[in-house]
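Chemist: the amino acid sequence is not available; the structure is as follows:
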């Protein structure tokens, strides 16, 4: 099976549940609290592994309790972490407020993630040995640029979730094989409020673009042309944390299960799995704790 290298953030999520968000200066009571492994990179790695992919994780954690817990999780999920370095900075944290409707607000403290400014020899080897490289924007931009260049040299298919939206070098997005923003991110990147037009702009120059629209599904485009709208699977959402990461991890897992470069046919099939996986995740609480297994998704698609 094709290997997937995920270069990204690893955090411990500190999750509080509450009826609503407090107003500035207001104190309210929450209804629950939990600590859950997260970070967009780790989330996507776990989602892909649970869908049956062979995954390696590249990033950094602190030499602290949270870092040890995240390493243990990667081991338990069968994810390689030779490319996970240890930093003198504390492990990254995400402070997540989840309201009763299932929506969330997140504040990230990068910690060890901010120290990944260049790739070491082990990390370069991990990426070069992969067939797919998955990235987000929670690591410093210079390491993303370095990784893209390395991947292109070796013919590795690259996938970027441009979240959070940060200033990127000119031509960077065009050098990515598949970009997967949500509607807000797509608008920030292109200036286009219409997700169809945003997808067309992002997919120029032989790039795949998938603009996710939450409960409305997603828009798929390639080389400047929209191929269609993939509908979402209707569910009653409990917590949308990591739904997008579950979508991307499942998508790449299914692409990696194929042979050769992704085609329109394989992308449509991968989208079916990604849509179901993310729909299951929002019916559960947390990030990695909400992600379904291969058997769960396969049973829904059967």
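Modeler: Here it is on my side, so go on. As the structure is a computational prediction, the values presented were derived from the model and not from experiment.

Chemist: okay, CA-based contacts and neighbour counts for the rest of this
Modeler: Noted.

Chemist: can you give me the helices for the stretch 151-300 of the chain?
Modeler: In the stretch 151-300 of the chain, helices defined by DSSP state H, counting those that start in this stretch lie at 183-190, 195-202, 243-256, 264-281, 294-301, listed in chain order.

Chemist: which residues touch the last one?
Modeler: Under the contact criterion C-alpha atoms under 8 Å, 6 or more residues apart in numbering, helix 294-301 has outside partners 50, 51, 52, 273, 276, 277.

Chemist: and with 6 Å instead?
Modeler: By C-alpha atoms under 6 Å, 6 or more residues apart in numbering, the list of residues contacting helix 294-301 from outside reads 50, 51.

Chemist: list the buried residues in that helix.
Modeler: Buried residues in helix 294-301, counting neighbours by 16 or more other C-alpha atoms under 10 Å, are found at 294, 297.

Chemist: adding another structure so you can compare the two:
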């Protein structure tokens, strides 16, 4: 069982479903609304745990009505929350609109995530003891860099999902072992990804491609499913990839593609993350070793 530490965000997602997303200045009638705990860090932590890893979460919630629910979703998923702190002010939120085709539009307000500006000794000890550190870009960049540097110095594999996209300093790229990007992000980062030893590019329903430091590639095709909501699919992909990275890129890619596809079959982010048994069953069904 891989030991993973996630240093990242946790949000309450405000999810509205609608036949089609409105044009600028237009009002449309929605079909439904739900409060769903999410955030890229939390989603990836839960995804890694459900895919079979031992996971500890380092992050922050506020002092509002969402804080206990956000802590609870991690605890209920058996993700360690001893490093989840409470700060003054609101928790992070994301407003998500999902259309009839399952595509989404997301607005994130950082809240407590924006106040994740320091890592204490216990956070650093957890990172040093882990097999994999997973980070995203929904918390302050200096915190991501500090976590990555400490991980690299202690032999912990650093996996970065550089989303939402922003310009990143060369000293952060230098600390990254594994980068997980979608096609749009890969195009935006361009040559900045070249020094990263392992790059995985997701291709939506078409699957994903892996590239190592020598330019060798692996491709895994998409898994056929009925899409309900693509929210959280990328996080399910990344969490499963991290959980099985120690088994090699080929196996990790199979787990990741399968988990990401299954996540699109349910509404919401954390609620749609598949369990290990579901992923294993799908892998067997597709003739792959679980």
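Modeler: Done, it's in. Because the structure is a prediction, the values reported are computed rather than measured.

Chemist: follow-up on the earlier one: ranking the helices of the stretch 151-300 of the first structure by burial, who's on top?
Modeler: Between the helices of the stretch 151-300 of the first structure, the one whose residues have the most neighbours on average, counting mean count of other C-alpha atoms under 10 Å, is helix 243-256 (a mean of 28).

Chemist: what residue is smack in the middle of the first structure?
Modeler: Residue closest to the mean C-alpha point of the first structure, counted by C-alpha atoms, centre = their mean, is residue 245 at 3.5 Å.

Chemist: map that one onto the second structure.
Modeler: Mapped onto the second structure by TM-score structural alignment, residue 245 of the first structure lines up with residue 235.

Chemist: contacting residues around that match?
Modeler: Taking C-alpha under 6 Å, 6+ apart as the contact definition, residue 235 of the second structure lies against 43, 44.

Chemist: and it, how close does it get to residue 174 of the second structure?
Modeler: If you measure residue 235 of the second structure against residue 174 of the second structure using C-alpha to C-alpha, to the nearest Å, the figure is 23 Å.

Chemist: and residue 111 of the second structure, by the same measure?
Modeler: Here the criterion is C-alpha to C-alpha. By it, residue 111 of the second structure lies 29 Å from residue 174 of the second structure.

Chemist: so which of the two has more stuff around it?
Modeler: Counted by other C-alpha atoms under 10 Å, residue 111 of the second structure and residue 174 do not tie: residue 111 has more neighbours, with 22 against 15.

Chemist: tell me who's in contact with the nearest residue to residue 238 of the first structure once chain neighbours are set aside.
Modeler: The spatial neighbour of residue 238 of the first structure that comes closest, neighbours along the chain excluded (C-alpha to C-alpha, 6 or more residues apart in numbering), is residue 102 at 4.6 Å. Taking C-alpha under 6 Å, 6+ apart as the criterion, residue 102 of the first structure is in contact with 237, 238, 239, 240.

Chemist: what is the nearest of those residues to residue 144 of the first structure?
Modeler: Proximity of those to residue 144 of the first structure was ranked by C-alpha to C-alpha; the top entry is residue 240 with 26.4 Å.

Chemist: that closest one: neighbour count?
Modeler: Burial measure for residue 240 of the first structure: 23 neighbouring residues, criterion other C-alpha under 10 Å.

Chemist: distance check, it against residue 290 of the first structure.
Modeler: According to C-alpha to C-alpha, residue 240 of the first structure stands 9 Å off from residue 290 of the first structure.

Chemist: same deal with residue 191 of the first structure?
Modeler: Applying C-alpha to C-alpha, the value for residue 191 of the first structure to residue 290 of the first structure is 33 Å.

Chemist: what about those two, which has more around it?
Modeler: Neighbour tally, residue 191 of the first structure and residue 290, criterion other C-alpha under 10 Å: the higher count belongs to residue 290, 22 against 13.

Chemist: residue in the second structure matching the more buried one?
Modeler: With TM-score structural alignment as the criterion, residue 290 of the first structure matches residue 272.

Chemist: and what of residue 125 of the first structure?
Modeler: Matched by TM-score structural alignment, residue 125 of the first structure corresponds to residue 125 in the second structure.

Chemist: for the helix or strand hosting residue 95 of the first structure, give me the average deviation versus the second structure.
Modeler: Under the assignment given by DSSP states H and E, the secondary-structure element containing residue 95 of the first structure is strand 92-99. In this overlay with the second structure, the average offset of strand 92-99 of the first structure from its partner residues is 0.2 Å by mean C-alpha distance after the TM-score superposition for the first structure.

Chemist: which one, of the helices of the stretch 151-300 of the first structure, ends up nearest to residue 163 of the first structure?
Modeler: Once those are compared by C-alpha to C-alpha, helix 183-190 is nearest, at 7.1 Å.

Chemist: tell me the contacts of residue 188 of the second structure?
Modeler: If you count contacts by C-alpha under 6 Å, 6+ apart, then residue 188 of the second structure has nothing around it.

Chemist: can I assume residue 12 of the second structure sits in a strand?
Modeler: Yes: counting by DSSP: H, G, I helix; E, B strand; the rest coil, one finds residue 12 of the second structure located in a strand.

Chemist: I'd assumed residue 93 was in contact with it.
Modeler: Yes: because the distance of 4.7 Å satisfies C-alpha atoms under 6 Å, residue 12 of the second structure is recorded as touching residue 93.

Chemist: from residue 161 of the second structure, how far off is the nearest residue to residue 83 of the second structure once chain neighbours are set aside?
Modeler: Using C-alpha to C-alpha, 6+ apart and skipping the chain neighbours, the partner closest in space to residue 83 of the second structure is residue 58 (4.9 Å). Look at residue 58 of the second structure and residue 161 of the second structure: by C-alpha to C-alpha, they are 16 Å apart.
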